[in-house]
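Asks: Got a predicted model here, sequence first, then my questions.
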Amino acid sequence: MSKFQEAVDYILPKLTEKPTIGLVLGSGLGVLADEIENPTVIPYGEIPGFTASTVVGHKGQLVIGKLQGKQVVAMQGRFHFYEGHDLSDVVFPIRIMKFLGVETIIVTNAAGGINESYRPGDLMLIQDHINMTGRNPLIGPNDDTLGTRFPDMSEAYSKNLRELAKGVAAEQGIHLREGIYVGLLGPSYETPAEIRMLRMLGGDAVGMSTVPEVIVAKHMQLQVLGISCISNMAAGILEQPLSHEEVMETTEKVKAQFLALVQGILAKL
């Protein structure tokens, strides 16, 4: 039995309905999973093939149930390559979501602002990404039952979903940015020189996640929407030290706006 099948077989009997929407909730953004009605909560450590999340702000559990009338499966905390996990383990939950019935995935993260017009607390719709990790989760033999050898990434983030999100933001009076997310390995924050380089390359925000998950989501033909919470300005912009504590403080402040936006999007899916 494949490790995918083992995980699916463990999760499915606990569900009353198959989820159609997947949520990946980044640092400080796991509060959305607390809004799920009649939740089935499964710690990652119980699921075959899953590993433990070690980062503060990531609870490390699947939460499955109803949100805005939709059956969702939420990752309350994600895995990162910098934690020492294999990249195949980092993206494993995305593949399991697909096997559970998910068709659309919303990925969220806390990111540093590269664009100097941004401010901490802004929400940014991810228009596209730049993979600066030097890694790709599809390296190695391709399993044609999962997806094609050379997946198209010309629309990694669904244009239709982005338009829907912008409409919801306008209705709610949320000033929603839209920009390019740059994915790096971490765990150290970037240097001011690196941030200047990334700005020259067209980056608007930078983080240490999301890119591998989106590549695998597209490999499995999932529709993707991405939202970054600009938790701090990147190195060299405000000339102050960066810390994970600042990230958590900012995501706490923007919590209500983030919850309203994503729930508004879900209501219209």
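Replies: Right, received. Where do you want to start?
Asks: drop to CA atoms for contacts and neighbour counts, all remaining ones
Replies: Noted.
Asks: Gly226 is in contact with Ala111, isn't it?
Replies: No: with contact defined as Cα atoms under 8 Å, Gly226 does not count as touching Ala111 (11.8 Å).
Asks: out of those two, which sits in the more crowded spot?
Replies: With neighbours defined as other Cα atoms under 10 Å, Gly226 and Ala111 compare such that Ala111 has more, 29 against 26.
Asks: and that one, that's in a strand?
Replies: Yes: using DSSP: H, G, I helix; E, B strand; the rest coil, the assignment for Ala111 is a strand.
Asks: tell me the contacts of it?
Replies: By Cα atoms under 8 Å, 6 or more residues apart in numbering, the residues touching Ala111 are Ala205, Val206, Gly207, Ser228, Cys229, Ile230, Ser231, Asn232.
Asks: A further structure is provided below for comparison with the first:
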Amino acid sequence: MMNDTKDPRTPLSNVQPPNQSGNDNAVPKERIDVINEFLRERVTTKPLVGVVCGSGLGGLSKCLSNQEVIKYEDIPQFPRSTVEGHAGELVFGDLDGIRVVCMRGRFHCYEGYAMRETALPIRVMYLLGIKYLLVTNAAGGLNPDFNVGDLMIMNDHLNMPGLSGQHPLIGPNDSRFGGRFTPLTNCYDEKLQDLAYSVAEKMGLAHKVRRGVYCFVSGPTYETPTEARYLRLVGCDAVGMSTVPEVIVAAHCGLKTIGLSVITNKALFPGEKGSPACHDEVIETIEATQKDIETFVRELIAAIGNTIDPCTLML
């Protein structure tokens, strides 16, 4: 947070992610309000769907027409993305008549951000008007039936850092977003899951689409073979270093959320031989599947639009 003696609207330059534990207070209401006000003054449309683009998936925003682009570095008190494959900008626009905002670049705990900080943009997008959230990520496959290049529809998650007391909702509760205690039973909306699968069937991609449980770990190291075996034994199908804090905050806000994981590599279990996971492999797989993913997301957003009251689309 900025020094109180400075203008809170002054953009942060050369920002270094704070080294904060998950037990610090929540993001101050005033900071969220500054960001929200800044964006409202510069964006002419009210988004209905928010999209978080995972590693190498920033091209999803190219599908938008009437684009308005705002770089993270120009938004006062907004975090900065430091990871390759994350552009660091908000892209507002239209997709087949649906107003969308895309996050081209997300924030991770391994960058030094507290968990609440990684999910701050979800609160901002909620205040801007979104009702639906689509989160994407690159993930390692734990389920032996999954193949590299598959797309997993997330139907649940395991928040490993959350089991040790790190959670995006720790701290004073801001009642604008939701209550103190948030149920996560249907944080991945079942109707949206079914809708996503039906879209895949229509596109002829059903053979590459799975459903499964995503495990969130802090990173930045990839899992050891023993860790991979443990996560599989407790029911996880894929593992990654993002997304879950965003989904938890989205549930707190009452958003309807769908999560999609691109399986970019297969985890090695004890005794197995193979190349260790690396970020280059992740990006390479994303690039190879990018066209299908972008088309799928576009069709999914259009399908979501078809379920919405036309009057809502005109607001």
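Replies: Cool, got the structure. Please read all numbers here as calculations on a predicted model, not as lab measurements.
Asks: returning to what we had before: out of the contacts of Ala111 of structure 1, which one sits closest to Thr104 of structure 1?
Replies: Among those, Ser228 lies closest to Thr104 of structure 1 (Cα to Cα), at 17.3 Å.
Asks: quick one, what contacts the equivalent of Met241 of structure 2 over in structure 1?
Replies: Here Met241 of structure 2 is matched to Met208 in structure 1, going by TM-score structural alignment. By Cα under 8 Å, 6+ apart, Met208 of structure 1 lies in contact with His80, Gly183, Leu184, Leu185, Gly186, Pro187.
Asks: Give me the nearest residue to the counterpart of Val51 of structure 2 in structure 1, chain neighbours excluded.
Replies: In structure 1, Val51 of structure 2 lines up with Leu23, judged by TM-score structural alignment. Closest residue to Leu23 of structure 1 apart from its sequence neighbours, by Cα to Cα, 6 or more residues apart in numbering: Ala74 at 4.4 Å.
Asks: Arg95 of structure 1 falls within a strand, correct?
Replies: No: Arg95 of structure 1 is assigned helix when assessed by three-state DSSP, not a strand.
Asks: Tell me if I'm right that it and Met220 touch.
Replies: Yes: contact criterion Cα under 8 Å: Arg95 of structure 1 and Met220 qualify, at 7.4 Å.
Asks: check contacts around the spatially most central residue of structure 1.
Replies: Taking Cα atoms, centre = their mean, the centroid of structure 1 lies closest to Val107, which sits 2.8 Å from it. Counting by Cα under 8 Å, 6+ apart, Val107 of structure 1 makes contact with Leu23, Val24, Leu25, Gly26, Thr210, Val214, Val224, Leu225, Gly226, Ile227.
Asks: 10 Å instead?
Replies: Val107 of structure 1 makes contact with 22-26, 74-75, 126, 157, 209-211, 213-214, 224-228, according to Cα atoms under 10 Å, 6 or more residues apart in numbering.
Asks: And for Met125 of structure 2?
Replies: 36, 39, 46-51, 101-103, 131-133, 250.
Asks: which one in structure 1 is aligned with it?
Replies: So Met125 of structure 2 corresponds to Met97, using TM-score structural alignment.
Asks: Next: Asn155 of structure 2.
Replies: Match for Asn155 of structure 2 (TM-score structural alignment): Gln127.
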